[in-house]
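[1] With the sequence up front, the predicted model follows.
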Amino acid sequence: MNRNNKVMLSIASFLLPVIGFAQEATTEAAEKGIDEKIDDAFGWATGDYVNAVFYQIPFTDEIKIYWVLFPLILGALFFTIYFKFINFTGIWRAIKVVQGKYEDIEKHGAEMLYGEDGIANGVDINKVDNLEEHIDEVSDEITIDGDIKDTIRDESSDGEVTHFQALTAALSATVGLGNIAGVAIAVSVGGAGATFWMIVAGFLGMASKFVECTLGVKYRDVGPDGTIYGGPMYYLTKGLKSMGLASLGKVLAVLFAIMCIGGSFGGGNMFQANQAAQMVENITGGTESFMYGYRWVFGLLMAIFVGIVIIGGIKSIAKVTDKIVPFMVVTYVGAAIWVIIARYDMIGDAFMQIIDGAFSPEGVAGGAIGVLVQGFRRAAFSNEAGVGSASIAHSAVRTKYPASEGLVALLEPFIDTVVVCTMTAVVLIITGNVNPENAGLADADAILLTSDAFASVISWFPYVLTLAVVLFAFSTMISWSYYGYQAWAYLFGRTSRTEYTYKILFCIFVVVGSAASLGNVIGFSDAMIFSMMVPNMIGIVLLAPKVKKEMSKYIEAIKLKRQAID
């Protein structure tokens, strides 16, 4: 069976049960609308898998913990200690990398420019009058003439995007509705204390993100035309093979790729479309809205815009995200700061609630363990640290030192969880939206809770938030389409047919997500995201020594530059 036939078989095996159930639903409940039919079919098709992923290990009658949290938390703790708390010590250097302070050595290599013992490219740099002119001359000597179609990189070095573009492309897939709806769900179920554990999870996740994104660059493939193929599929296969674990690497890579495709359809697509449709429907009248019962129409329009962007690949995606993401984050955080300043007298009390609730929660199901679980679960869904998805975008960066991009990547959980999620939680707390009445809040209402919290201080902000939600959803979908396609291509090959099959399916799921209920969508979304984490975490723990060597190499390159300049 050739690859194209495998593609069609995989599509048929996934869609036939859904189609069959939809036909049965039509016979049994003809009065149901199309939205309800889609929801019923989707819930029926994914329910058993979701239950398996989120099986809770019962430690006592009251304490039950999701098994998937153990590899996530333990792995992040291991990386934090193994890399000597790089999630704290590496922040300032990461900022310098994003600013381009080391762009010359990342582009051409420290030895090429500054050399060992002061000799670079046959020239004693100690005798060079103008070091910058020397660097320009060396750069000119190794520059490739002409431009490669469909890349946005400097063709003189491996990679397609800049550090900033790689960061924003990955951030666009993480900073999004998980920060708005996800935080509201966490604090509604887990109370104010869940915020503390989200922050802890964010800091720990920085170490995991550093490791996986360093590996993404180290083991990426570069095609003949300069196009980059990277991510867990490649570092699990190539990295573990280099350690004599080829069979394990292949199995883990295939499992990850399958889960990544599911994650791109779930958390990276349907969840985003669903929440965007929910916000637009609510702001236009709720049950009186022209969209009520016809959210699939909104999904169809969103699918068209998503399709236009994703056809262009990482080049068009990065060009969109490096403009949308900074605007969205600044707007959202700015509004949060506005609300916090307006209620400045409640800030102290809010943080007391967060600390008290983290260790001595009252009236919250599951006690302190329940609060911790909610915080970690929502943080993981929001920043995706340990999941491996972001390394697919980061692998396309231009650098000769993989650890440089690992440092850039550790900023993601900090921005996404420590900053943005905390802002959302504090707004919810100081506006009085975290209380026992909201503990049983339906998932579908979570995003509206955040909207109401902002509206209590900025009456017109729900309109701005609706726009932000649509943009958040849009940017997340286009980035996840890239992740999903890379996994799809790894399994089925890189042909025009397989590419457009995936992208058309992706756009179809935008429509499905808009129409389905949040309960079914969010369960499937969480399940896919956490499933990706298992094979990825096994691999990156085994490959941690490789990352330590890459970090040492990059530090030595920076020292070489400093010595030459000094």
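    On my side now, so go ahead. Residues are numbered from 1 along each chain as shown.

[2] From now on I want contacts and neighbour counts done on CA atoms only, so please keep to that.
    Will do.

[3] Would you quantify the distance from the spatially most central residue of the chain to residue 400?
    In the chain, the centroid-proximal residue (C-alpha atoms, centre = their mean) is residue 174; its distance is 3.6 Å. Residue 174 sits 26 Å away from residue 400, going by C-alpha to C-alpha, to the nearest Å.

[4] With residue 439 instead?
    Applying C-alpha to C-alpha to residue 439 and residue 400 gives a distance of 50 Å.

[5] Of the two, which one has the most company?
    Neighbour comparison, residue 439 and residue 400: the larger count goes to residue 400, with 21 against 18 (by other C-alpha atoms under 10 Å).

[6] then this one, side by side with the first:
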Amino acid sequence: MIFSFQISEQNFDERINETFSEATSWFVDAILAQIPITDTVGIPWVLVILLIGAGYFTIYFKFINLRSFHTAIQVVRGKYDSLESVEGENEKNSLVKGEVSHFQALTTAVSATVGLGNIAGVAIALSIGGPGATLWMILIGVLGMSSKFVECTLGVTYREVDAEGKVFGGPMYYLSKGLGEKGYEKFGKFLAVLFSIMCIGGSFGGGNMFQINQAYKLFEHVVLPQHASLQGQGWVFGLIMAILVGVVIIGGIKKIASVTDKIVPFMVLTYIIAVLVVLVLNSSAIPDAFMAIWEGAFHSEGIVGGFVGVLIQGLRRGAFSNEAGIGSSSIAHSAVKTRFPASEGLVALLEPFIDTVVVCTMTALVLIITGQINTGVEINYEQGVLLTSSALESGISWFPYLLTIAVLLFAFSSMISWSYYGYQAWSYLFGRGKRTEYVYKLIFCCFTVIGAAATLDAVTDFSDAMVFAMMVPNMIGLFLLSPKVLQELKKYKRSITNMLK
């Protein structure tokens, strides 16, 4: 790509906007470049890597996503908490490092992934790929459970804990330290820096501006028609949210976890109840909906093109919804109180199940049985949210207000979790002092105000591409360090076996 910097009659602002748009377009095209399957159908190369990686880890760890599902639930319930006590110490967890419980780490990570992708993203997938895309979303959710296990086990294995007990972890640390152990120190540090840069950009954009912008769009559509004088005042909405976000994130991961462990169960339960009501009211249509999903998953229209198109839309939205393989969730899970890294890896594999298998599937069923999907018509996120809103309204007239509350909570929880992800990457690059911490958090809150007020097509495309670009250094680390994860898994399984004797 060639950028033109010649002086012309255009003013400086126009030139900057033009240059940024060109740079954004180039970056997005590079990250989401399509591998051609047919003349009309292509698959993003990042999706190929995520899918291959998830499949590889599923086989390498002998279908841990299925075999260890029950164990993961038991870990969250606290059945194996006695393993965390240190022999010779009277006080439980006296030498166990970490800041939050297994449940709090899970809800913090879930709060970042359960959001608009589960509401608008599903509508987008079904509008392009039809009902059959749902089956492939479920598949990528199940496979993604294995990727989540690997990255979150590594996050705990290579985390650092300062003198005050504050945890610093995530791909930045297992890339630099883990690959350093294998003799790739310089390469590991390069990947860690690359990941950190992308993570910071993703936290400002996809984890902040995009969330607040789309939440305001639904709020404006559902609530503000009755208050015309308040329309177009997105900056006020953004300022209020920025203050609320700021109050929470100043307290660090402990404060964030104390909020998410209350918000996440409430918001997910609220959304699921609304969806279940619609499903119950239309229960007679559910068998036909499942039949449409099954038949549509192997749709043969256009021979290869139709089937591949349905498959790609399902896999793409599923992968981008649960973020398995991206590495972001390992930052939250790194803060857990445990002596066994694999214990948190098992907890983490529940995340794609909740996010994709449960929430996305229920959204898809509601959209299908209420007839909101017009297959073959590509839509954006704003239209996707409104389609889901209309689907819920077909059940009970005031359900769109309930969806608005859920979306606001989804956005708020995603923002506070992504602020933690971004700060961890920021501290890796610029140090851990209070000044650098407050500088990052102030910038984050400023972007919240901007996000609610602005039209963000170019910015959100650029930010989303940065989130997806996090996958490149992360997946390299996961492949090279998977033997270390297997070692940690065997260690934890032996401890469970000995405890049960």
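    Thanks, I have the structure now. Note that the coordinates shown come from a computational prediction; the quantities given were computed from them, not determined experimentally.

[7] can you pull the contacts of the residue nearest to the centre of structure 1?
    382-384, 412, 416, 476 (C-alpha atoms under 8 Å, 6 or more residues apart in numbering).

[8] Aligned counterpart of it in structure 2, please.
    Taking TM-score structural alignment, the alignment pairs residue 174 of structure 1 with residue 113 from structure 2.

[9] Equivalent analysis for residue 508 of structure 1, please.
    Aligned counterpart of residue 508 of structure 1 in structure 2: residue 446 (TM-score structural alignment).

[10] which residues sit in contact with the residue nearest to that match when sequence neighbours are not counted?
    Excluding the flanking residues, the one nearest residue 446 of structure 2 by C-alpha to C-alpha, 6 or more residues apart in numbering is residue 242, at 7.3 Å. Contact analysis of residue 242 of structure 2 by C-alpha under 8 Å, 6+ apart lists 445-446, 448-449.

[11] Please report the distance of residue 92 of structure 1 from residue 412 of structure 1.
    14 Å.

[12] Among those two, which residue is more densely surrounded?
    Neighbour totals were compared for residue 92 of structure 1 and residue 412, and residue 412 leads with 27 against 11 (other C-alpha under 10 Å).

[13] what does that one align to in structure 2?
    When structure 2 is aligned by TM-score structural alignment, residue 412 of structure 1 is paired with residue 351.

[14] The nearest residue to its match once chain neighbours are set aside is in what secondary structure piece?
    What sits nearest to residue 351 of structure 2 in space, not counting adjacent residues and going by C-alpha to C-alpha, 6+ apart, is residue 110, at 6.0 Å. According to DSSP states H and E, residue 110 of structure 2 maps onto helix 102-113.

[15] Tell me the helix or strand right after that helix.
    helix 116.

[16] tell me what that next one is packed against?
    If you count contacts as 3 or more C-alpha pairs under 8 Å, 6 or more residues apart in numbering; DSSP states H and E, helix 116 of structure 2 packs onto helix 399-430.

[17] superposed on structure 1, where does the helix it packs on end up, distance-wise?
    Mean deviation of helix 399-430 of structure 2 relative to structure 1 after superposition (mean C-alpha distance after the TM-score superposition for structure 1): 0.5 Å.

[18] Tell me the buried residues in that helix?
    Buried residues in helix 399-430 of structure 2, counted by 16 or more other C-alpha atoms under 10 Å: 399-428.

[19] same deal with stretch 292-303 of structure 1?
    Of the residues in stretch 292-303 of structure 1, 292, 294-296, 298-300, 302-303 count as buried by neighbour count, 16+ other C-alpha under 10 Å.

[20] start and end residues in structure 2 for that stretch, please.
    Counting by TM-score structural alignment, stretch 292-303 of structure 1 corresponds to 231-242 in structure 2.
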